[in-house]
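Colleague: Please find the sequence and the predicted model below.
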Amino acid sequence: MSSKSPPPVPPETTDAAQEVAPRRRGRPAKSEQDSLRGELIRKSAHLFRTQGYDNTTVRDIAAAAGIHSGSWFYHFKSKQEILAAVMEHGMNESLARIEEIAPQTLPPRQAFQRLVEVHLHNVLAPNHDFIPVLLYEWRSLDQPSRERIIKLKDRYEAVWDEVIQRLHASGEWSMPTRFDRLLMFGALSWTAQWYKPGRASLEDLAAQAVQFILRTPAKP
């Protein structure tokens, strides 16, 4: 071995050096960022629902997520941007749920009741604040964000329209109009104001809602 060559480092010295190596600074790893971003969306949704969008500050959101206020801006540029993220998250979850039903494979009334059940779950399920925020804070959203969410809303309603057409063809909804659909969504969404867990299960509530909307009992 040359006299100029450095002496070999014992394995235990290398391990110790690795243990005390300083942690690399900068943004967290992508998986950590995604996890924190999701947590910020969930906490924001709850605060926007319980306190209102205007009454919720960036500091409130950071405190609820357990991070420093400055860390918030790694993920969102403004409170307006996170409001849009909350609504988009809610609409994407709702779309995924109703598209899982595959309503075209079910009898029309059964498919309709499943859609009602999913909609009520989106509005009433514990810790599911996204759709109520969309309903109550829509006017707080800027126009570009509204346009993105309207596209998701149109996809959501297209699934309902197909089932309503099948109900009409079967004779179970004799004269559905566009106002009927607006009244239907209004009534279903308003349950957030009065429904209390324990009064009825979401399945029972959905069955009652279907009978109320169609004005006919289910056929035996």
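Modeller: Noted; the coordinates are in hand.
Colleague: For the rest of this, base every contact and every neighbour count on C-alpha atoms.
Modeller: Will do.
Colleague: same for the helix ranked longest in the chain, what does it pack against?
Modeller: Secondary structure of the chain per DSSP state H: the longest helix is helix 143-170. Helix 143-170 sits against helix 79-101, helix 108-124, with contacts defined as 3 or more CA pairs under 8 Å, 6 or more residues apart in numbering; DSSP states H and E.
Colleague: okay, pairing it with this:
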Amino acid sequence: MQNTLDKTRRDELIDAASHLFRSQGYERTTVRDLAQAVGMQSGSLFYHFKNKAEILEAVMAKGVADITAVAEFALEGVTEPKEKLRRLVTGHLTALLGSSQHALEVLLYEWHSLSTEARDRIVQLRDRYETLWQQVLDEAATAGLVHPDTTFLRKMIFGSLNWTVQWYRPDGSMSIEEMGDRMLNLILRG
């Protein structure tokens, strides 16, 4: 069991790695780069992780865990399907464009760098998040709010939401909430 100081140092490494993997790419980021980013010797990194591949998996796992926690919190106590969907859209955008942005972008763009075993573990975490969405979309379809092909709709929504990292600017013409509401209006039927 890690003590609090170790956990904090590990979290610092994950945060630094998410920034470096996103800005430089996983392959171009060295262990030395990672260690330097948190002010430690390269060898000290291996006290916290076996290798760079394990750090990549930890970054992705953190991104999925963060966005899942946001979704679960957003859905607490909400019963109306339209409001659930609104909260999921806004929550996804808030996590993706906020404090979890780099980890989630690494998840989106460095997927190919995972080993098969690591990919399987991340898929299990991702499935939990997608299940939340699928349940809400199925409820919305039953209520006549969205197209009944909810599996395809979920994939289309994720594609649209995830692409916002390419064009959304916080200093632009709309807030995350306004963008979420506009996107929701396009998702809803009639």
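Modeller: Perfect, thanks for sending it. Every value quoted in this text rests on a predicted model; they were computed, and no experiment measured them.
Colleague: out of the helices and strands packed on helix 143-170 of the first structure, which comes closest to Gln193 of the first structure?
Modeller: helix 108-124 (9.5 Å; CA to CA).
Colleague: matching residues in the second structure for that closest one?
Modeller: Using TM-score structural alignment, the residues of the second structure aligned to helix 108-124 of the first structure are 81-97.
Colleague: Buried residues, the matching stretch. List them.
Modeller: 81-82, 84-97 (16 or more other CA atoms under 10 Å).
Colleague: out of those, what pair is the most spread apart?
Modeller: The largest separation in the buried residues of stretch 81-97 of the second structure, counting by CA to CA, is between Pro81 and Leu97 at 24.0 Å.
Colleague: How far away from the center of its chain is stretch 76-95 of the second structure?
Modeller: 16 Å (CA atoms, centre = their mean, to the nearest Å).
Colleague: Contacts made by it with the rest, please.
Modeller: With CA atoms under 8 Å, 6 or more residues apart in numbering as the test, stretch 76-95 of the second structure has contacts from 66-67, 70-71, 74-75, 101, 133, 136-137, 139-140, 143, 145, 161-162, 176-177, 180-181, 183-184.
Colleague: Centroid-nearest residue for the first structure?
Modeller: Centroid-nearest residue in the first structure, with CA atoms, centre = their mean: Gly90, separated by 2.3 Å.
Colleague: Now do the same for it: its match in the second structure.
Modeller: Using TM-score structural alignment, Gly90 of the first structure sits opposite Gly63 in the second structure.
Colleague: List the contacts of that match.
Modeller: 100-101, 103-104, 107.
Colleague: Out of those residues, flag the one nearest to Asp127 of the second structure.
Modeller: Among these, Leu107 lies closest to Asp127 of the second structure (CA to CA), at 13.7 Å.
Colleague: which residues touch that closest one?
Modeller: When the contact criterion is CA under 8 Å, 6+ apart, the partners of Leu107 of the second structure are 59-60, 63.
Colleague: Mind putting those into a markdown table with distance to Ser44 of the second structure?
Modeller: Below are those laid out as a markdown table (distance: CA to CA, whole Å):
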| residue | distance to Ser44 of the second structure |
| --- | --- |
| Val59 | 18 |
| Met60 | 22 |
| Gly63 | 24 |
